[in-house]
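[1] here is my input; please provide its structure:
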Amino acid sequence: MQLLGIIISLLGGGVLSLIVGRQSASASRWLSLVSLLVASMFYISLWLDSEDPLATSIWLQHANWLWIERFGIHVLLATDGLSLILIGLTLLLGYVALLSAWHEINHRCGLFYLNFLFTLAGVVGVFSALDLFLFFVFWEVMLVPMFLIIAIWGHEGRRYAATKFFIYTQASSLLMLAAMVGLVLLNQQQTGIFSFSWFRLIQTDTSGALGMWLMLGFYVAFLVKLPGLPVHSWLPDAHTQAPTPGSILLAGILLKTGAYGLLRFVWPLFPDAALTFAPFAMGLGVLSVLYGAKLAFAQDDLKRLIAYTSISHMGFISLGIFAWNHLSLQGTVMQIVGHGLSSAGLFAIAGLLQQRLHTRDLNQMGGLWGQLPKLSALTMLFAAAALGLPGLANFIGEFMVLLGVFQVQPWAASLSALGMILAPVYALLILQKGFFGAPAQGQREVLDLNLRELVMLGILALGLILLGFWPNLIFNISAAPVDYLLYLGKGG
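    Presented below is the predicted three-dimensional model:
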């Protein structure tokens, strides 16, 4: 079973990295790379064994083993086109984060790579678990290692940022667990069967006030992880203080678990409540788009600026999900992938600049275009992706989201379109302050990108360009799962 193979290879690699890391930091790095390669081989095998990788059938692979019989809990793993895309994104950004950590992480390396690979394993589990209890287990496996990555290997304010991240995520996780148990009990009351299976729970009648409260438990948990207003304040601190590989995983992958949860669980399990709540959720999405963009260009700290752009882009994802039509959901999937690639690139660049200049303050930069032509050109490309330049993946995602939202709530589309006007302001701010103008006083000479760094950023740049010109690489795979989710979300 390839899904289980991906998870076990990452978990096992993490444990082995911890063991060998006590003797050799280099060995733990190489072992982590081998673990990722093994996981990737299982992923490729998953593609090859699927009856139809383009997902004209809904479920490409499905495995089910009894785990805790008394409570009807199973090891239930399944993948469709949506989860296939997200698992692929997870592994790809795993390589990018590993390359960024290669020389940045130089103490307690074994423990770092344990947490790094456990985070990836938890994310893969979140994207493939369809037993809700197992989903919650993987949710925790994903979050606790990230807390440790920030707290141990982060920057000057790491303990505060890690504690804030932990409190927000754990409080929302407990809320989701309570709602999950409530849903299972409601299903048992209606069917006489105690089960955490997503396939059984989507048949539960969740209309009425109780369904709305249960839906809100899931919604708040996923909104915190997305994040969106008003539960977003942990993100700028976490991003600013996390080490570069931690920021790449956080922006590129972990935030997307919130979007995935809204797609997979909120609408299919609570169609009536989600439909009633949609206008309010879309209003929060609009506020997130505008608030994140406004706060972004008020920042001097490069990582904090990029963090606020993530809040703005996640607002588009929230809008697309709650518009709940084919255009908006296809745009949402593309936005998830495009933002994962572009935000990972920007955070990687922020880390590279901090290593060279020993600052994240844009006011202490300037004139870098002449010194760092390769890094500067790639920064321009990722900034262009962030502002939604046509020809790159983010434009396709945002444009389709706006088209889908306009069909449902024209006012929301019109207001959120202002975010695409504000985006060039903060993108140009990065380029003007950091790469043009006069060099900051006392700035020293620095080296341009080496081969490892070029490969790391080149992978992300190539992905953005390919998807910008050939978006059907994503749309063909996600079309059938999106239609199936639409069917469930309309009470099918």
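[2] from now on I want contacts and neighbour counts done on CA atoms only, so please keep to that.
    Noted.
[3] and the contacts of stretch 396-412?
    Applying Cα atoms under 8 Å, 6 or more residues apart in numbering, the contact partners of stretch 396-412 are 282-283, 286, 316-317, 319-320, 323-336, 338, 388, 390, 413-414, 416-417, 468, 471.
[4] try it again at 6 Å.
    For stretch 396-412, the surrounding residues in contact (Cα atoms under 6 Å, 6 or more residues apart in numbering) are 320, 323, 327-328, 331, 334-335, 413.
[5] cool, stretch 69-83 as well?
    Stretch 69-83 has contacts (Cα under 6 Å, 6+ apart) with 55, 58-67, 127-131, 194-196, 477-478.
[6] inside strands: which ones of these?
    61-67 (DSSP state E).
[7] next, format those residues as a markdown table and append neighbour count.
    Compiled in a markdown table, these are given as follows (neighbours: other Cα atoms under 10 Å):
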| residue | neighbour count |
| --- | --- |
| Gln61 | 18 |
| His62 | 14 |
| Ala63 | 16 |
| Asn64 | 12 |
| Trp65 | 10 |
| Leu66 | 10 |
| Trp67 | 13 |
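[8] what about Leu77, which SS state?
    For Leu77, the assignment made with DSSP: H, G, I helix; E, B strand; the rest coil gives strand.
[9] that one: how many residues sit nearby?
    Counted with other Cα atoms under 10 Å, residues neighbouring Leu77 total 22.
[10] which one is it nearest to, not counting chain neighbours?
    Ala129 (4.7 Å; Cα to Cα, 6 or more residues apart in numbering).
[11] quick revisit: of the ones in strands among the contacts of stretch 69-83, closest to Thr379?
    Gln61 (38.7 Å; Cα to Cα).
[12] check contacts around that closest one.
    78-79.
[13] now do 10 Å
    1-3, 46-47, 49-51, 77-80, 128 (Cα atoms under 10 Å, 6 or more residues apart in numbering).
[14] if I look at it, how far off is Ser207?
    Distance of Gln61 to Ser207, computed by Cα to Cα, to the nearest Å: 31 Å.
[15] before we move on, the earlier item: buried members of the contacts of Gln61 into ChimeraX, please.
    Of the contacts of Gln61, the buried ones can be selected in ChimeraX as follows, counting by 16 or more other Cα atoms under 10 Å:
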select :2,3,46,47,50,77,78,79,80,128
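[16] can you put the contacts of Gln61 in a markdown table and add distance to Gly12?
    Shown next, in a markdown table, are these (distance: Cα to Cα, whole Å):
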| residue | distance to Gly12 |
| --- | --- |
| Met1 | 16 |
| Gln2 | 15 |
| Leu3 | 14 |
| Leu46 | 19 |
| Trp47 | 22 |
| Asp49 | 24 |
| Ser50 | 25 |
| Glu51 | 29 |
| Leu77 | 19 |
| Ala78 | 21 |
| Thr79 | 22 |
| Asp80 | 25 |
| Ser128 | 18 |
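[17] please give me the structure for this one as well, since I'd like to look at both together:
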Amino acid sequence: MSILTVMWIVPAVGAIAAALLPARAGRSRAATDSAAKYIGLAASAAVLVMIIVVAARFKTDGDRYQFVESHYWIKDFGARYAVGVDGIAVVLLLLTAALVPVLLLAGWRDADGGHDDVVVKSGPIGAVPGPGRYVALILAVEAMVIVSFISLDVLLFYIVFEAMLIPMYFLLGGFGGTASDPAQRSRAAVKFLLYNLFGGLIMMAAVIGLWVVTDHHGGGTFDLRAITEAISSGQLHIDPGVEKALFGGFIFAFAVKAPLWPLHSWLPDAAVQSTPASAVLMMAVVDKVGTFAMLRYCVQLFPDATRYFTPLIITLSVISIIYGAIVAIGQRDVMRLIAYTSISHFGFIVLGIFAFTSQGQSGSTLYMVNHGISTAALMLVAGFLVARRGTRNIADFGGTARVAPVLAGVFLIAGLATLSLPGLSPFISEFLVLIGTFTRYPVAAIIASTAIVLAAIYILWTYQRMMTGPATDDSAKVRDLGHRELLVLTPLLALLLVFGIYPKPLLSLIDPAVGHTLTTVHQTDPPPTAALKGGDPK
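    Now for the predicted structure:
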């Protein structure tokens, strides 16, 4: 059993243990609740230690996929339990493992039915909430996300891709944030489930079609490595029409998960109605499975179809970037504003992937990590503030910096990271995406770069309305961040600063994997077009 298998088994076992803790009353119930929370922290901390070990032992100049474990699962269909990691998977596993314990701490009182200042009501989905269920659902999501990142079998990936919807559905619908409405929360959870299930059904047809195609060439298989090698070497030829149809089935499901305009509308509702910790888990971790899968599956399994549809996807990406930023400016709900900023950021990620340049794809992968960190910081600090006031309406705030300067300062830093301020980690990833895109699609890069100005508008204007000016009567009662909240936010701010100044540890893992991907699909960076002093282009 490889360390990768142990990595997802630990949170899966932790989820079972937390869920099976007996429900009790009085002091015994308090002890049981605390036990569930500490089980979650212990399991997630163990996962973090294991992925740090994997990252430390990963050889950037070694085999593309390392720590590989492969066993036949359904031999008649060529399905395997096959797992392994490349540099892209390693950095996304690091993001997942680092965020989950932070989110458990951030939502320490969510499952108790209350925050530090206000009561949080449960909804009709999971009408009897509790720490055991809450922790179990988060750990279940973590286990499935880990499997999705390490899977080297298309069928295995598809199963966990769909299965993770179940615990996320109960998290979104059963545990609501401050000022959320139980009926609206139930509708948002159902909308989330229906959108993603529909995308998954389309993908299921494409997965079956992929097996049929490989079965016509010497035995069906779902092995990602075998299929991509056969396609790259010319041993497996897929009819162009069939390839386009299969690509469409995969990209549709991933575009819903990402989410890419116009398949995005489930995200703002789900983010607003859930707890901040659940919203971060969804946007910073689960949704990354969609963009990761575009890079690993769509690009490598269907290279010709990918090139055919690239102009369309580039167009949709640019629309997502501008649309998300413009709509964010007009939001009155601070949590909905943050959700729309994520739609804009996911547009940048998809744009870099389909630019088919090393800078673009490295920037996109780094963007996945940096977006997860910055969104977690902004969403969580906004959630702490909303919990104190009991409202998400931006107009109800004002003068918060006078009474809670640390909270306001953290909000400003997280906001500046969201708009990709130089010196904070999202800057270098956005810069790489724009540079990588410009070399192939200069018009798309120029239009996308206008989002930088739009981001400055929605972040700085929001900060001005919520944090500056005289304190209102209600704002005067807001207390500053407590010890637990500082413990949650400090690591996130530290990562924003460290990777903003020195992103090399992440890029050293990402770059070789991106190089392998481009080589597999026979793509190279465009030659430079600038002329040297002598007049010869280099």
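[18] about what we covered before: identify the farthest-apart pair in the ones in strands among the contacts of stretch 69-83 of the first structure.
    Gln61 and Trp67 (19.0 Å).
[19] any idea how far Phe77 of the second structure is from Pro505 of the second structure?
    Using Cα to Cα, we find Pro505 of the second structure at a distance of 40 Å from Phe77 of the second structure.
[20] these two: who's more crowded?
    Higher neighbour count among Pro505 of the second structure and Phe77: Phe77, with 15 against 10, using other Cα under 10 Å.
[21] show me what the more buried one lines up with in the first structure.
    Under the alignment (TM-score structural alignment), Phe77 of the second structure pairs with Phe71 in the first structure.
[22] could I get the full set of strands for the second structure?
    66-74, 79-85.
[23] the shortest one against the first structure, how far on average?
    What it means is strand 79-85 of the second structure. Following the fit onto the first structure, the mean deviation recorded for strand 79-85 of the second structure is 0.7 Å by mean Cα distance after the TM-score superposition for the first structure.
[24] got it, and the first one?
    In the superposition against the first structure, strand 66-74 of the second structure averages 1.0 Å from its aligned positions (mean Cα distance after the TM-score superposition for the first structure).
[25] is it true that Val49 of the second structure touches Leu93?
    No: with contact defined as Cα atoms under 10 Å, Val49 of the second structure does not reach Leu93; the gap is 11.3 Å.
[26] neighbour count for the two, which is higher?
    Leu93 (27 against 15).
[27] from Ile6 of the first structure, how far off is the counterpart of that one in the first structure?
    Counting by TM-score structural alignment, Leu93 of the second structure corresponds to Ile87 in the first structure. Applying Cα to Cα, the value for Ile87 of the first structure to Ile6 of the first structure is 10 Å.
[28] overlap in contacts of these two?
    Here Ile87 of the first structure and Ile6 have 40, 43, 120-121, 124-125 as joint contacts, going by Cα under 10 Å, 6+ apart.
[29] make a markdown table out of those residues and add neighbour count and distance to Gly367 of the first structure.
    Listed next are the shared contacts of Ile87 and Ile6 of the first structure as a markdown table, based on neighbours: other Cα atoms under 10 Å; distance: Cα to Cα, whole Å:
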| residue | neighbour count | distance to Gly367 of the first structure |
| --- | --- | --- |
| Ser40 | 20 | 40 |
| Tyr43 | 20 | 43 |
| Leu120 | 29 | 37 |
| Ala121 | 27 | 41 |
| Val124 | 29 | 41 |
| Gly125 | 26 | 44 |
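[30] stretch 82-89 of the first structure vs the second structure, average offset?
    When the second structure is overlaid, stretch 82-89 of the first structure sits 0.6 Å from its aligned residues on average, using mean Cα distance after the TM-score superposition for the first structure.
[31] ok, Leu193 of the second structure - contacts?
    Residues counted as contacts of Leu193 of the second structure (Cα under 10 Å, 6+ apart) are 162, 165-166, 168-170, 172, 187, 199, 266.
[32] swap in Ser478 of the first structure?
    Contacts for Ser478 of the first structure were tallied using Cα under 10 Å, 6+ apart; they are 54-56, 58, 80-85, 329-330, 333-334, 472.
[33] helices of the stretch 151-300 of the first structure, start to end?
    158-191, 198-201, 209-225, 234-241, 244-249, 255-261, 267-269, 271-296 (DSSP state H, counting those that start in this stretch).
[34] aligned partner of Pro276 of the second structure in the first structure?
    That one, Pro276 of the second structure, aligns with Thr244 by TM-score structural alignment.
[35] what residue in the second structure is paired with Ala161 of the first structure?
    Correspondence of Ala161 of the first structure to the second structure, assessed by TM-score structural alignment: Ala188.
[36] ditto for Phe395 of the first structure
    In the second structure, Phe395 of the first structure lands on Phe427 (TM-score structural alignment).
[37] its match - nearest residue in space that isn't next to it in sequence?
    Ser420 (4.2 Å).
[38] does that neighbour touch Leu454 like I think?
    No: contact criterion Cα under 10 Å: Ser420 of the second structure and Leu454 do not qualify, at 11.6 Å.
[39] how much space between the residue mapped onto Gly40 of the second structure from the first structure and Gly94 of the first structure?
    The alignment partner of Gly40 of the second structure in the first structure, by TM-score structural alignment, is Ser32. Separation of Ser32 of the first structure from Gly94 of the first structure (Cα to Cα) stands at 10 Å.
[40] next up, the contacts around the residue lying closest to Ser17 of the first structure once chain neighbours are set aside.
    Take Ser17 of the first structure and drop its neighbours on the chain: the residue closest to it by Cα to Cα, 6+ apart is Ser28, 4.5 Å away. For Ser28 of the first structure, the contacting residues are 13-22, 34, 109-114, by Cα under 10 Å, 6+ apart.
[41] mind doing that once more with 6 Å?
    17, 20-21, 110.
[42] between these, which is nearest Leu229 of the first structure?
    Gly110 (36.5 Å).
[43] aligned partner of that closest one in the second structure?
    Under TM-score structural alignment, Gly110 of the first structure pairs with Gly132 in the second structure.
[44] just Leu451 of the first structure next, same as before
    Under TM-score structural alignment, Leu451 of the first structure pairs with His483 in the second structure.
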